[in-house]
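> 3D model of this:
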Amino acid sequence: MATVALRSIQGKWVMACTIMASAMAFIDATALNVILPSLQQHLKASGPDLFWILNAYLLMLASLILIGGTLGDRLGRKKIFMIGIFIFILGSAACGFSPNAAFLIIFRVIQGIGGALMIPGSLSLISSSIDEKERGKAIGTWSAATTLVTMGGPALGGALADAGLWRYIFFINVPIGVIALFFLAAKVREIKDEDNNKKLDFPGALSIALGLALLTFGFLRLPAVGFNHIQGYGPITAGVLLLLTFILIERKSSQPMMPLNLFSNIIFSGTNLLTFFLYAGLGAGMLFLSLNMVQVQGYTQLESGLTFLPFTIFMVVNARFAGSLADRYGPRLFLIAGPFLAGTGLLLLSYIRQTKGPSDYWTTFLPGILVFGFGMSLTVAPLTAAVMGSVSDHFTGTASGINNAVSRIAGVFANAVFGSMAVLLFSTALQNGISEISLNPQQKQVVIAQAANLGNARVPAGLSPVQEKEVAAAYHSGFIDAYGKIMKVSAGLGFLASLMALIFIRSEKIKKKKGPASAGPV
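Next up, the predicted model:
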């Protein structure tokens, strides 16, 4: 009885600390897109800089998250969780003090390392600290609490950015993290697997991190240097070779971070392909939607943040209900319909041209956001259930980690490829848009060079008032044209994710798991 009581008391402290730690990561993720316009303006960041600010964190998370889970099992879940929180708040504080975009990118790498050690620890601590009979309820509570906290991320980010306090999105992590560390140290005992002798796959982690970094660099350099320059094709080629090397390392390793034999399961492969396409479309769609609203449509950053509330409310209200229905009827139908609806929502959003601002929101952006949000809310819990149910119980932790990593890699892919594509599309639209404006060749070159700044493109000095007005109009229409095409490609990725479910997923071959499904990749 004393042991049960001890586990119960410790379980409550574990719940509180894991919710606080997860809240830091979730608020950062949801608020960052909203504060990007302020960040770009204050740090004088270019378009590629913005994508690196997003990717630096995601790269570290994608390549090290599986290593983070293994370290927790071997060295102690509480210890690695606390180290992750400490590194994360250290990186967050440094991000807040960043004097320019280059320093912010470096400090985001530190945040990503902390996140890779911290994020796997949340659910593993809950699973190992809380009695089996209460574990499902605890995971459900964790999921609901972190989702509610996440709802405030965009609104908080927008409010702080409008007040000129965007740096506090990073600073807010420091007190939350310090409180979590204090209670972990004082109230939670160490937990580790004494018989876990799994070796760390550092060659695999290094090859995938460098491969993704080089691919990202190559794609983001393409708009500036072109396809025929060594800075374009060189890093892309090297990145592809390193990713192929990663596959060879994993195939030969006795303790791989990503066991390739799991992909021989057609449902596991199909769900991860679905995750990749869906989260690539989701990442690109939400990023460019936010940039369009603030930089072109005239929304404040707070108003932009509030526009995502319907999406989040759908996730809170529908996700658990969809998970329950998927348990009863199987996830296949939901994984076909959900991504298809998400893609339809992105397609609706792609047709929006210049609006009158927030007063037009209800008839312009809201319908697409509602359809998009409803589709995602039908997808996340059934997707988790399908991933976990496609493998034996022995591999559920590994399967969850791989699915999380795939969602991060999808984000890196989206930011790199779509960032490059957006600059190229914007440049092409600008060339057409300024063809009728009386500018000399040098002025045209300066105007088009601003395409690298996307929606933050500034009219060059030295133009007449009439020219300034015409160039500003060309910037607006050119960005909206590029935005529409990016959103259509994002919608296509949603439809492709739906097709993956149609082809690969069979509900009768998926095992049912007890307890609530988590809300998709964390």
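> going by C-alpha atoms from here, please, whenever you check contacts or count neighbours.
Noted.
> need the contact list for residue 264.
By C-alpha atoms under 8 Å, 6 or more residues apart in numbering, residue 264 lies in contact with nothing.
> all strands for the protein, in order.
Per DSSP state E, the chain carries no strands over any range.
> now for whichever helix in it runs longest, which elements pack on it?
Ranked by residue count and defined by DSSP state H, the top helix of the chain is helix 2-43. Secondary-structure packing of helix 2-43 (3 or more C-alpha pairs under 8 Å, 6 or more residues apart in numbering; DSSP states H and E): helix 101-129, helix 132-162, helix 168-171, helix 173-187, helix 266-295, helix 301-306.
> go with 10 Å
Judged by 3 or more C-alpha pairs under 10 Å, 6 or more residues apart in numbering; DSSP states H and E, the packing partners of helix 2-43 are helix 47-75, helix 77-96, helix 101-129, helix 132-162, helix 168-171, helix 173-187, helix 266-295, helix 301-306.
> buried residues of the third one, list them for me.
Okay, so that is helix 101-129. Neighbour-count burial for helix 101-129 flags 101, 104-129 (criterion: 16 or more other C-alpha atoms under 10 Å).
> follow-up on the earlier one: could you tell me the angle between the longest helix of the chain and helix 173-187?
Here helix 2-43 runs at an angle of 160 degrees relative to helix 173-187 (axes from the mean of the first three to the mean of the last three C-alpha atoms, to 10 degrees).
> please give the structure of this sequence too, so both can be compared:
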Amino acid sequence: MTRVALILSIIGSIAIIITGNAVLLLLGRALQGLSAAIIMPTTIAMINDYFEGEERQKALSYWSIGSFGGTGLASFFAGAIATFTSWQMIFVMSIIGAIIALFLIKSLPEQHKEKQQNTPFDYVGLVIFVLMIGSISFVITQGNKIGWSNIITIILAATFVISIVIFIAVEKRKAIPFMDLTLFKNRSYVGAVVSNCLLNTGVGVIALINIYAQAGHGLSGFSAGLITLPYLIALLLVVRLGEKSIKKFGAKRAMVFGPICTGFGVLLMSITFIDSTFYIILTLIATIFFGAGTGFFATPALSTAVSTTASEKIGVASGIFKMGSTLGGAFGIAIITSIYTGLSVAGYSVHLAASVSFIVGTCLIGSAIVVSTLVLPNTGREQNTNSSYTTNEEPVK
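Below you'll find the predicted structure:
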């Protein structure tokens, strides 16, 4: 499945590069989205198959470096591409990366699983879920443009609420549901998924840094991207520290401390009323806190989601976990940039608009602190294996 995902990524990138046709452009992006949706849970499941105990946590740390580090690198990379070459180079590099990945996994042995009886796919659950996510996404991104009291906005908001109720009711009755809701009986897993989703709203902060640095301080796309490099460096340096903290303090402390550090960094960015030179220096410092907090959080969160889930459900569990990351990032970008755009269009200065947007970002990330504190159980040091598992809250001691 990982190979299929990489091939889909290559096909999608080629479709985007070679055409100016809007249909093929959207098709290429859809294929890339499908590729990402497949590759996230399958690679985590591979780590679960090939590694055990402390080696698994180490492997998950490197996976986190690739996942979160890629997000941080994207900001700098996109700025450099936009400044010095054409946008198509983004997808050329994507093709090269996919080919390298195919080469690296070509000799890996397949971990053959016991074949399960063929069961029909839950298309009903999929359609309801897409309707649910699509409706709330439209409300968040377009509500300010068409009006919050507009009948369309109200209908879509109601659709979102109704879809949630119907989705839960339908999925509970399915033998093989689109989303395995029994996973959410595990408090550790719920805490990891929700806090991870909320922390990933910080992707919207990264997007806003680039927008505001160019609009408010006259920087080029490349220079704006450079401001986020400390975020990437700090994240890469601290990820392994987060992994080691699991053994000493347990995952919960790391999952509380990480968002505190990240939120503090975003709060520093909201001080937009100072001189341009001082603000850029402050932002460089802020991105260090932002990256360090994210890096410290990454492995404990992923390890908690994986280590407290039955081994046969790792693929589904990791898929939901990474779907939470993706949705968090998408909603973070939509909410934070929409607030910035709405205030700017309303006649407020870009500095005030950015300050308010960063404060909102701080509140979103702060919600991850609350979830980690209240939802995650106090279990001390995390278990290193999946072998002892119950459907309640934590592995059997």
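> what's the closest of the helices and strands packed on helix 2-43 of structure 1 to residue 3 of structure 1?
Smallest distance to residue 3 of structure 1 across those (C-alpha to C-alpha): 11.5 Å, for helix 101-129.
> rewinding a little: so which of the helices and strands packed on helix 2-43 of structure 1 comes closest to residue 231 of structure 1?
helix 47-75 (14.3 Å).
> that closest one corresponds to what range in structure 2?
The counterpart of helix 47-75 of structure 1 in structure 2, using TM-score structural alignment, is absent.
> you'd agree residue 273 of structure 1 is up against residue 497?
Yes - counting by C-alpha atoms under 10 Å, residue 273 of structure 1 touches residue 497, with 7.1 Å between them.
> find residues that contact each of these two.
Common neighbours of residue 273 of structure 1 and residue 497 (criterion: C-alpha atoms under 10 Å, 6 or more residues apart in numbering): residue 279.
> compare these two (neighbour count), which wins?
residue 497 (29 against 21; other C-alpha atoms under 10 Å).
> tell me the contacts of the counterpart of residue 315 of structure 1 in structure 2?
Residue 315 of structure 1 maps onto residue 235 in structure 2 when the alignment is built from TM-score structural alignment. Contacts for residue 235 of structure 2 (C-alpha under 10 Å, 6+ apart) come out as 64-65, 68-69, 72, 229, 287-298.
> let's see 7 Å
By C-alpha atoms under 7 Å, 6 or more residues apart in numbering, residue 235 of structure 2 lies in contact with 69, 291, 292, 294, 295.
> just give me the match in structure 1 for the fourth one.
Meaning residue 294 of structure 2. Counting by TM-score structural alignment, residue 294 of structure 2 lines up with residue 376 in structure 1.
> count of neighbours near its match?
31.
> so who does it touch?
So residue 376 of structure 1 contacts 338, 339, 342 (C-alpha under 7 Å, 6+ apart).
> how far away is whatever residue of structure 2 lines up with the first one from residue 145 of structure 2?
In this case it means residue 338 of structure 1. Residue correspondence to structure 2 (TM-score structural alignment): residue 338 of structure 1 is matched to residue 258. To residue 145 of structure 2, residue 258 of structure 2 is 35 Å away according to C-alpha to C-alpha, to the nearest Å.
> of those two, who's got more company?
More neighbours surround residue 258 than the other of residue 258 of structure 2 and residue 145, with 26 against 12 (other C-alpha under 10 Å).
> neighbours of the equivalent of residue 267 of structure 2 over in structure 1, just the number please.
Correspondence of residue 267 of structure 2 to structure 1, assessed by TM-score structural alignment: residue 347. Neighbourhood size, residue 347 of structure 1 [other C-alpha under 10 Å]: 25.
> next: residue 506 of structure 1.
17.
> ok, the one 3 residues further on next?
Neighbour count of residue 509 of structure 1, defined by other C-alpha under 10 Å: 12.
> and residue 364 of structure 1, what pairs with it in structure 2?
Checking TM-score structural alignment: residue 364 of structure 1 goes with residue 282.
> its match and residue 267 of structure 2: what is the separation?
Using C-alpha to C-alpha, one gets 11 Å for the distance from residue 282 of structure 2 to residue 267 of structure 2.
> give me the most central residue, structure 2.
With distances taken as C-alpha atoms, centre = their mean, residue 325 lies nearest the centre of structure 2, 2.6 Å away.
> show me what it aligns to in structure 1.
Matched across to structure 1, residue 325 of structure 2 falls on residue 407, judged by TM-score structural alignment.
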